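>>> Based on what follows, work out the 3D shape:
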Amino acid sequence: MATYTAFLSHARIAAGSLAAVAERCKMLLDSDPGATPIIYDDSTGRPVDIDYRGTVHDVLARLPGSDPVTKRGPGRPKLGVVAREVTLLPRHWEWLASQPGGASVALRRLVEVASRDGAPADRVRQAREAVDRVMLALAGDLPGYEEASRAFHRLEAERFEALTQEWPEDVRDYVRALASRAVGEG
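Predicted structure coming up:
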């Protein structure tokens, strides 16, 4: 299950499902319209854009993935297949056309094999990128940020812990938790 964490400056204000975190942020904004909470996707470190207009119900109804009605395009919609453009050289198209089931079946098979074989390395890369994004966003202006970032990438756990020790508690604990997950993936 995807998890999210919201911060207001250096203070963690909520963590959990996107709905729970967005609801908490909406309540905060209702009581303090000048607040600027930011929700981070814990798996990617990317901020999540939320439209806070209207009621809590309105906000929750607009969350990504909450709209069951999606526009259907070409492909096999019942299977979730979506048509997109792929650009290849003529020799690639010739090879794909000669494969059993045609180009689409061959491409899906190649993608499945590549995603399965590359999954462990992809998870490590994505977890490290999440740490980078969050650490820059929340701690980029804090003392020791650059050295902490270097220590993280060099896998110098003790140095990383020491360099982040004086950071605001919520930032420090969140970055350390993401970092320990990223190192645990590797």
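>>> Please count neighbours and contacts with C-alpha atoms only from this point.
Fine.
>>> can you give me the helices in the protein?
Using DSSP state H, the helices of the chain run over 18-31, 56-61, 90-97, 102-139, 145-153, 157-164, 169-185.
>>> mind checking how far residue 164 is from residue 74?
50 Å (CA to CA, to the nearest Å).
>>> neighbour count winner among those two?
Legend: neighbour count by other CA atoms under 10 Å for residue 164 and residue 74, higher for residue 164 (23 against 9).
>>> Tell me which residues touch the more buried one, please.
The contact partners of residue 164, by CA atoms under 8 Å, 6 or more residues apart in numbering, come to 144-145, 148, 172.
>>> Reformat these as TSV; add neighbour count and distance to residue 94.
Converted to TSV, these look like this (neighbours: other CA atoms under 10 Å; distance: CA to CA, whole Å):
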residue	neighbour count	distance to residue 94
144	18	55
145	19	51
148	21	50
172	19	54
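>>> compare with the first, here's sequence two:
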Amino acid sequence: MTHPITCTAFDGTRCLASGALTDVAMAVKAAADRDANASILIFDDQTSRVIELDLRGSASDVLARLEAHEASDTPRPEPANDAASASRGRGRPKLGVVAREVTLLPRHWEWLNAQSGGASVVLRKLVDAARAASEGKDRARQAQEAAYRFMTAMAGDQAGYEEATRALFASDAARFDAMTATWPADVSDHARKLAKRSFDIDVSASV
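Sure, this is the predicted structure:
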């Protein structure tokens, strides 16, 4: 299931709008119509990647293109394989298993095949265990990268940028707040909000 995109738009260093992509797009369209030279950037709230919008035409045109793009990005269920469906038998649920090539050394295959349930079951358990063990670290890293991406785009020339970056990756919230205190208010607020996501994650819980 895909989740609606939320984002934040900046006109220069001023936060122009924040929320659902369609709402932000309308605010950006209105601002661009008022000032064709406006310097507007739209950031995905989860990743801080810049979102490009086609603002040509009317507001309805912009919305129509957005809706068409979102519809084209919606994943479609893959058709069931008839042979696989037949082999499962009536009443057995489809697990969504995807067959792909895995390359291992002979000793690895020997060990896997000797385990209860066979190689596929053991590999799935190993992957699930590895995901659970690294979940906190992965989430913290993704949050740090999102904050860093935004900071680089919006505050790379601000005083304290390098120290703020070091504080971000060192999970030093107090130092981060101190180094971003002199930045334009909206930029500082958004950077702190993004950084807080990484500061709040307890990576030790998944070790």
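>>> TM-score for these two?
Their TM-score after superposition, calculated using TM-score structural alignment, normalised by the length of the first structure, is reported as 0.75; 183 aligned residues with a CA RMSD of 3.4 Å.
>>> picking up where we left off before, columns distance to residue 50 of the first structure on top of the helices of the first structure, output as CSV?
Below are the helices of the first structure laid out as CSV (distance: least, CA to CA, whole Å):
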stretch, distance to residue 50 of the first structure
helix 18-31, 7
helix 56-61, 8
helix 90-97, 41
helix 102-139, 17
helix 145-153, 28
helix 157-164, 29
helix 169-185, 21
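>>> What's residue 151 of the second structure aligned with over in the first structure?
Applying TM-score structural alignment, one finds that residue 151 of the second structure aligns to residue 135 in the first structure.
>>> Is there a neighbour count for its match? I'd like the number.
25.
>>> Now do the same contact list for it.
Taking CA under 8 Å, 6+ apart as the criterion, residue 135 of the first structure is in contact with 145, 149, 175.
>>> burial of the aligned residue in the second structure for the last one, as a residue count?
Matched by TM-score structural alignment, residue 175 of the first structure corresponds to residue 191 in the second structure. Residues within reach of residue 191 of the second structure, counting by other CA under 10 Å, total 24.
>>> my guess is residue 191 of the second structure meets residue 146, correct?
No. If you go by CA atoms under 8 Å, residue 191 of the second structure and residue 146 don't touch, sitting 9.3 Å apart.
>>> State the distance from the residue located most distally from the centre of the first structure to residue 105 of the first structure.
Most distant residue from the mean C-alpha position of the first structure: residue 98, 37.8 Å away (CA atoms, centre = their mean). Using CA to CA, residue 98 of the first structure is found at 11 Å from residue 105 of the first structure.
>>> Please apply the same query to residue 142 of the first structure.
Going from residue 142 of the first structure to residue 105 of the first structure by CA to CA gives 50 Å.
>>> What of residue 181 of the first structure?
Distance of residue 181 of the first structure to residue 105 of the first structure, computed by CA to CA: 35 Å.
>>> which residue is nearest the centroid of the first structure?
With distances taken as CA atoms, centre = their mean, residue 44 lies nearest the centre of the first structure, 2.4 Å away.
>>> Which residue comes closest to the counterpart of that one in the second structure once chain neighbours are left out?
Using TM-score structural alignment as the criterion, residue 44 of the first structure maps onto residue 47 of the second structure. Leaving aside its chain neighbours, residue 47 of the second structure sits nearest to residue 146 (4.7 Å; criterion: CA to CA, 6 or more residues apart in numbering).
>>> so who does that neighbour touch?
Residues in contact with residue 146 of the second structure, defined by CA under 8 Å, 6+ apart, are 46-49, 194.
>>> mind running it again at 7 Å?
46-48, 194 (CA atoms under 7 Å, 6 or more residues apart in numbering).
>>> What sits closest to residue 2 of the first structure if chain neighbours are left out?
Residue 2 of the first structure's closest residue in space is residue 17 (CA to CA, 6+ apart), at 6.7 Å.
>>> so how many other residues sit close to the one you found?
With neighbours defined by other CA under 10 Å, the count for residue 17 of the first structure comes to 15.
>>> correct me, but it touches residue 1?
No. Shown here, residue 17 of the first structure and residue 1 do not form a contact pair, counting by CA atoms under 7 Å, at 8.0 Å.
>>> and the closest residue to residue 9 of the second structure other than its chain neighbours, how many neighbours does it have?
Distances taken as CA to CA, 6+ apart place residue 42 nearest to residue 9 of the second structure, at 4.1 Å, with adjacent residues excluded. Look at residue 42 of the second structure: counted by other CA under 10 Å, it has 24 neighbours.
>>> If anything else comes up later, I'll come back, but that's it for now.
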